[in-house]
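Undergrad: Generate a structure from the sequence data that follows.
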Amino acid sequence: QTEGLASICFRRTMGNPFFLLEFVKLLEEEGLLYFHLGLLQWKWDEVEIETRTASTENVVDLLQHKMEKLSKEAQEFLQCAACLGASFEIETIEIVWQHQQVIYVDSSAAETGTEELLATIVEQNYLEKPEKSKYRWVHDNVQQAASFLIEEESHASFRRSIGKVLHRELSKNKLDACLFEVAKLLNADITGVTNVEYAKINLMAAEKARDISVFDKCSNYASKGISMLPSDKWDSHPEMAVKLYSLAAEAERFLGRHSQMDIYCR
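TA: Modelled structure (predicted):
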C-alpha cells in the first residue's frame, strides 16, 4: 500500500534520513499527507504528490522551497548566516545582522533580534547549537539551500559586503578565528579590484593555510592577494609582494605544479 509513496520519497531524497524526514514534513504541511480520523489511517494521493513536488527534484530545492515560506526577515537572516561557513559564533552573526541595512540596500532596519531569529531557525531544524555561543548547519545542503535564497545576480556583491563588515568590525582574535571565511567573502567579485588591506587579509590566510599544510588554499589566497596589489607593488609594497609571491611559489612546489611555481619565482 505504501510502495508508491515510498518510491516518490526515495527519488526525492535518495534515502537520506534527514532529507526523508524533511520531505515527509513538507507533504504533511502541504496537506498531501494527512491522518484521516474516520478511517484512523494516513491518506495520500500519489499523483498529486508527484505533480506538486515536481520542482523539488533534489534536496536543496526542497529545503529552499520550505525556507521561502518563512518571513522575509528570517530569509534575510538565513542568507547572512549562509555566508559564514559551516559553523559560526553568535557574536559574528550579531555583527552582520546589526549591519543589515548596509547589506540589504532595500531593507528596513532589522526589527527581530539575533537570538530570536536563531531560535526560530533552530526550531526549523536548519541550525543546531553544539556549544553555548556557537551554531552550525545541520547539513551542508541546508547551508547551500540558504545561500540559494540570495539573488544570483547580486550573490558575489552580497558576500563581499558581509566580508567588509566582518573585516571592519571583528576584533583581531575573532578575525583570526574565521580568517578563511572572511578572506573568501572579500575575494568574491574581485575582478580588477586593488585593495592593499584585503591583500593583507589574503596574506594572513595564506600563511595560516601554509602553517597547517593546506597548500591548495595557501596557493589560492596568495594568488588572490597578489591580484589585489597595485601595479607598482614592487615599489609601493615590496615586503608584502615578496611574502605573497614566496607563499604562492612554496604552495605550488608542494602541490607539484612546478610550471606555476616558476612563474612566481621569476
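
Undergrad: When you work out contacts or count neighbours from here on, use the C-alpha atoms and nothing else.
TA: OK.

Undergrad: gap between Ala241 and Cys265?
TA: Ala241 sits 12 Å away from Cys265, taking Cα to Cα, to the nearest Å as the criterion.

Undergrad: neighbour-wise, which of the two wins?
TA: Ranked by neighbour count (other Cα atoms under 10 Å), Ala241 and Cys265 place Ala241 first, with 22 against 12.

Undergrad: and the helix or strand hosting that one, what other elements does it pack with?
TA: Here Ala241, judged by DSSP states H and E, is contained in helix 238-254. If contacts are counted by 3 or more Cα pairs under 8 Å, 6 or more residues apart in numbering; DSSP states H and E, helix 238-254 sits against helix 196-211, helix 215-228, helix 258-265.

Undergrad: one more to put side by side:
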Amino acid sequence: MPPNDCGDDHYVAGAHGTVAEQTDEAYYDDRSDADDDMEKGRIKFPQNKLYGRDRELETLRNIFYQGLSSEETQDGCVVEMPEQASRVVFLSGYSGVGKSALVKEFVKQVQAQQKMNKSSSESVLHFSGKYSEQSSAAAPFSAISDLFSQMTHALSRKKSDKEGNELQSKILNDIGSSGLLAANADGDRVLRGTFPVLAALLDASRPNDSNNKSEEGGGGAPSMNAVKESVHELLSIISGPLKRPLILFLDDLQWADAPSLDLLSFLLSTDAQMKNVMFICAYRSNEVGQDHPFASIMDNVKESMKDDVQLVETVDLFSLSQDVITQFIAVSIGKEEEVEEVTELAEVVYQKTMGNIFCVMQAMEELVRKNALYYDMMCFEWRWAVSKVELSTTISDDVVETVKGKIKELSSEIQYMLIVMAYVPNTLEVPVLTELMKRNSVSLDESRVAELLKKATEEALLMYSAESDNYIFIHDRIREASRGSIADEDKDDLLLHLSLVLQKLAKGPETEWCLFVAVDLLNSLPSEKTNCNDLARLNMRVSVIARNRGIVEKQSELLHEGFSA
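TA: Here you go, the predicted model:
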C-alpha cells in the first residue's frame, strides 16, 4: 500500500499546534530550552536530525566525491578520475517520503565537510528549483527560472569572505569574457529573452567599458537549440573554476513542462559533456510511468553510463519504519528515556500516517488541538488518556483537511495571505504580495505583510528560502489546503482581482511572469466573469512573449484561448 500523499520534510522544530519557524538557521540551531517549551505545553520536534536516511546520504556523498579529480573525500581518501565528469542522481519516491529533506541534509553535510577541509574554504555552490502543476501550466521553465534566480542572487551579491569574493569575481569575469557576451553572439539575447531573471547576473558580468548590451526581444524568437547551447555554456562557465561540483537540484519533475524536459534531456546527455556538475532530479515514482517523457530521459541517461562518460545513480526513497517513528515521537514529547511508554501512541500515529514525518507532525498537532494529547502541568509530562481506537478516530485520514483546519484557526489576515500565495505559483517578494493583498477594505503595508509571513512561518506553513530570499510553502499539500480555504462563491472574484493586479505589475522582461499567471487565471474563469475582448487581447499579447522566448507549445495554447474568447 502506498504511503499517504503528504509532506516532504523529515526534520523541523515545533510547538503546540504549530511547527516552529523554518528559516535556514532554525533548521540547524536549537532556538530555545527544551524544558521551558515543555513547561509551556509545547511539543518540541527534534531539530538538526534527519531520521532513517543514513544509507541514502552515504550514496549521495559517494557520488559527489567520486566525481572529483584528485580531491579529498569526506573520509580523507583521494579519488582519481580521468576528468571532472558530470554526475546524475535520479531521486524517486512517493510524495512525502522526504526527497527534498534528503537533499537539504546532503548539501548541509558537504558544506560542513568543506569548512573542515584545510586545503580550501571555497563554499559549495548549490541551486534548486521546484515544479508544480500550477507553475508549469502558467509558464515554461518555471523551476529552471527559479534555479537561475537563486544563481543570480548568489553570484551578484558581495561575499563576506576573501575566497568567496575571488571566486565570484572569477566567475563573473569568465562570463564577461566568454562568447555569451561577444558583440556578434546571440547567447546574451537568448538567455535574457528566455530567462529574464538572469539579466542582473549578465549585467554584473559585462565589462565596465562594454556597450554591447543585448536588446531584449530583438533578433526574433530564439530556437530551442539556441536555448540549449546558451544554458550549457553558462553552466559550463560557472562550474569551470569550482573545486567542488556545482549542485543543481530540480524537484517534482513529474510536472515539468515539455521545454524544460527538452533542455534537461540535452544537459544530461553525453553530447553536452557537462563537467563538474551534479544534477539531482527528483520525481514522484507513482506519477512517472513508462510512457512519461521523463522516463525516456532517464533510460537514455542510464544507457550512457555503460560508456563511463558520466556517473549515474538511482536512489529510491521509501517510508520510514515504525521503530523510527516511535523514536521520533518519544524525543518530541520528552520520552526518549522511556520509549516503551509511547509505543501505543506511536503505533496509532504510524498506522494513520504510513511513516511520513510531515503527516506524523500534523497528526500530533491535531491530537493536541483536540485535547487527546496534553501536557500535564502538575506532573510536567505529556499524557494521553484515551484508547487506541479513540486516538485513531481523532486523527483525520486526509492531511489536507487537517491543514485546512489548522489554517482556519489563524487570523483572517494570515488566511487571506496564504490563499493569495496559493493561487500565484511564483515565489513572491513582499512588495508584490502587498499589492496583491490590497482589495476592498483590506490594505496592508509591507511591514505588516512581513509580520504575517513570519507568523505563518512560525506555524510551519511557510519556509524562508535564503537562496531566493523569499517565503515559500513548505509542501504542495499546504498550498493545496490554502487554495481550498476560500469559499467557492468568493473564488472567481479573487482570481479576477489577482489577474488585474498582476497585469499592472508587469512592467518589463523580469516581471513578464505576471502576465503568464494573469492570463492563466483569467482563462480559468467562467465566460460571464470576464470581458471577452480584453481576454482575447491578453492571450494574444502573452502569446507573442511566448513566441519570443521560443516556447511554441505555450504560444499555440494561448492563441487557441485567444480565438476562443
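
Undergrad: okay if I get the helices and strands packed on helix 238-254 of the first structure as CSV plus distance to Ala156 of the first structure?
TA: Formatted as CSV, these follow (distance: least, Cα to Cα, whole Å):
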stretch, distance to Ala156 of the first structure
helix 196-211, 16
helix 215-228, 15
helix 258-265, 27
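
Undergrad: which of the ones you listed is buried the deepest?
TA: When those are scored by mean count of other Cα atoms under 10 Å, the highest mean neighbour count falls to helix 215-228 (a mean of 24).

Undergrad: Select, out of the helices and strands packed on helix 238-254 of the first structure, the one closest to Ala6 of the first structure.
TA: Between Ala6 of the first structure and those, the tightest spacing by Cα to Cα is seen for helix 215-228, at 42.3 Å.

Undergrad: moving C-terminal of the closest one, what's the next helix or strand?
TA: Next along the chain after helix 215-228 of the first structure, with elements defined by DSSP H and E, is helix 233-236.

Undergrad: Would you check the span in the second structure matched by that next one?
TA: Alignment of helix 233-236 of the first structure against the second structure: no match, by TM-score structural alignment.

Undergrad: Sort out which residues of that helix are buried, please.
TA: For helix 233-236 of the first structure, a neighbour-count test (16 or more other Cα atoms under 10 Å) marks Lys233 as buried.

Undergrad: roughly how far is that helix from the heart of the chain?
TA: Between the centre of helix 233-236 of the first structure and the centre of its chain there are 35 Å (Cα atoms, centre = their mean, to the nearest Å).

Undergrad: got it, and stretch 359-367 of the second structure?
TA: That offset, for stretch 359-367 of the second structure, works out to 23 Å (Cα atoms, centre = their mean).

Undergrad: what about it, how far off from the first structure?
TA: Compared with the first structure after the fit, stretch 359-367 of the second structure shows a mean deviation of 2.1 Å (mean Cα distance after the TM-score superposition for the first structure).

Undergrad: Now that stretch: buried residues?
TA: 359-367.

Undergrad: In CSV: the residues you listed, plus secondary structure and distance to Phe473 of the second structure.
TA: Shown next, in CSV, are those (DSSP: H, G, I helix; E, B strand; the rest coil; distance: Cα to Cα, whole Å):
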residue, secondary structure, distance to Phe473 of the second structure
Cys359, helix, 15
Val360, helix, 18
Met361, helix, 16
Gln362, helix, 15
Ala363, helix, 19
Met364, helix, 20
Glu365, helix, 18
Glu366, helix, 20
Leu367, helix, 23
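
Undergrad: Just the residues contacting stretch 215-223 of the first structure, thanks.
TA: 183, 202-203, 205-210, 244-245, 247-249, 251-252, 254-255 (Cα atoms under 8 Å, 6 or more residues apart in numbering).

Undergrad: any idea where the strands of the stretch 351-500 of the second structure begin and end?
TA: 374-376, 381-383, 462-465, 470-473 (DSSP state E, counting those that start in this stretch).

Undergrad: What range does the last one cover in the first structure?
TA: Taking TM-score structural alignment as the measure, the first structure aligns residues 134-137 with strand 470-473 of the second structure.

Undergrad: Could you pull out the buried residues of that stretch?
TA: Quick answer for stretch 134-137 of the first structure (16+ other Cα under 10 Å): 135-137.

Undergrad: Cross-check the contact I'm expecting between Leu32 of the first structure and Val47.
TA: No: counting by Cα atoms under 8 Å, Val47 is not a contact partner of Leu32 of the first structure; they are 10.2 Å apart.

Undergrad: which of the two has more neighbours?
TA: Counted by other Cα under 10 Å, Leu32 of the first structure and Val47 do not tie: Leu32 has more neighbours, with 18 against 10.

Undergrad: Need the nearest residue in space to that one, chain neighbours excluded.
TA: Trp44 (5.8 Å; Cα to Cα, 6 or more residues apart in numbering).

Undergrad: What's the match for Thr194 of the second structure in the first structure?
TA: Checking with TM-score structural alignment, Thr194 of the second structure has no match.

Undergrad: Against Phe215 of the first structure, how distant is the equivalent of Leu559 of the second structure over in the first structure?
TA: Matched to the first structure by TM-score structural alignment, Leu559 of the second structure sits across from Ala222. Separation of Ala222 of the first structure from Phe215 of the first structure (Cα to Cα) stands at 10 Å.

Undergrad: ditto for Leu127 of the first structure
TA: Taking Cα to Cα, one finds Leu127 of the first structure at 30 Å from Phe215 of the first structure.

Undergrad: before we move on, what about Cys83 of the first structure?
TA: Distance from Cys83 of the first structure to Phe215 of the first structure, by Cα to Cα: 23 Å.

Undergrad: and if you look at Ala251 of the first structure?
TA: For Ala251 of the first structure, the distance to Phe215 of the first structure - Cα to Cα - is 5 Å.

Undergrad: Tell me who's in contact with the nearest residue to Gln260 of the first structure once chain neighbours are set aside.
TA: Residue nearest to Gln260 of the first structure in three dimensions, not counting chain neighbours: Glu252, with 6.3 Å by Cα to Cα, 6+ apart. Residues near Glu252 of the first structure by Cα under 8 Å, 6+ apart: 215, 219, 258, 260-261.

Undergrad: Swap in 10 Å and give it another go.
TA: 215-216, 218-220, 246, 258-264 (Cα atoms under 10 Å, 6 or more residues apart in numbering).

Undergrad: cool, Arg12 of the first structure as well?
TA: 6, 19-20, 23, 50, 53-59, 61-62.
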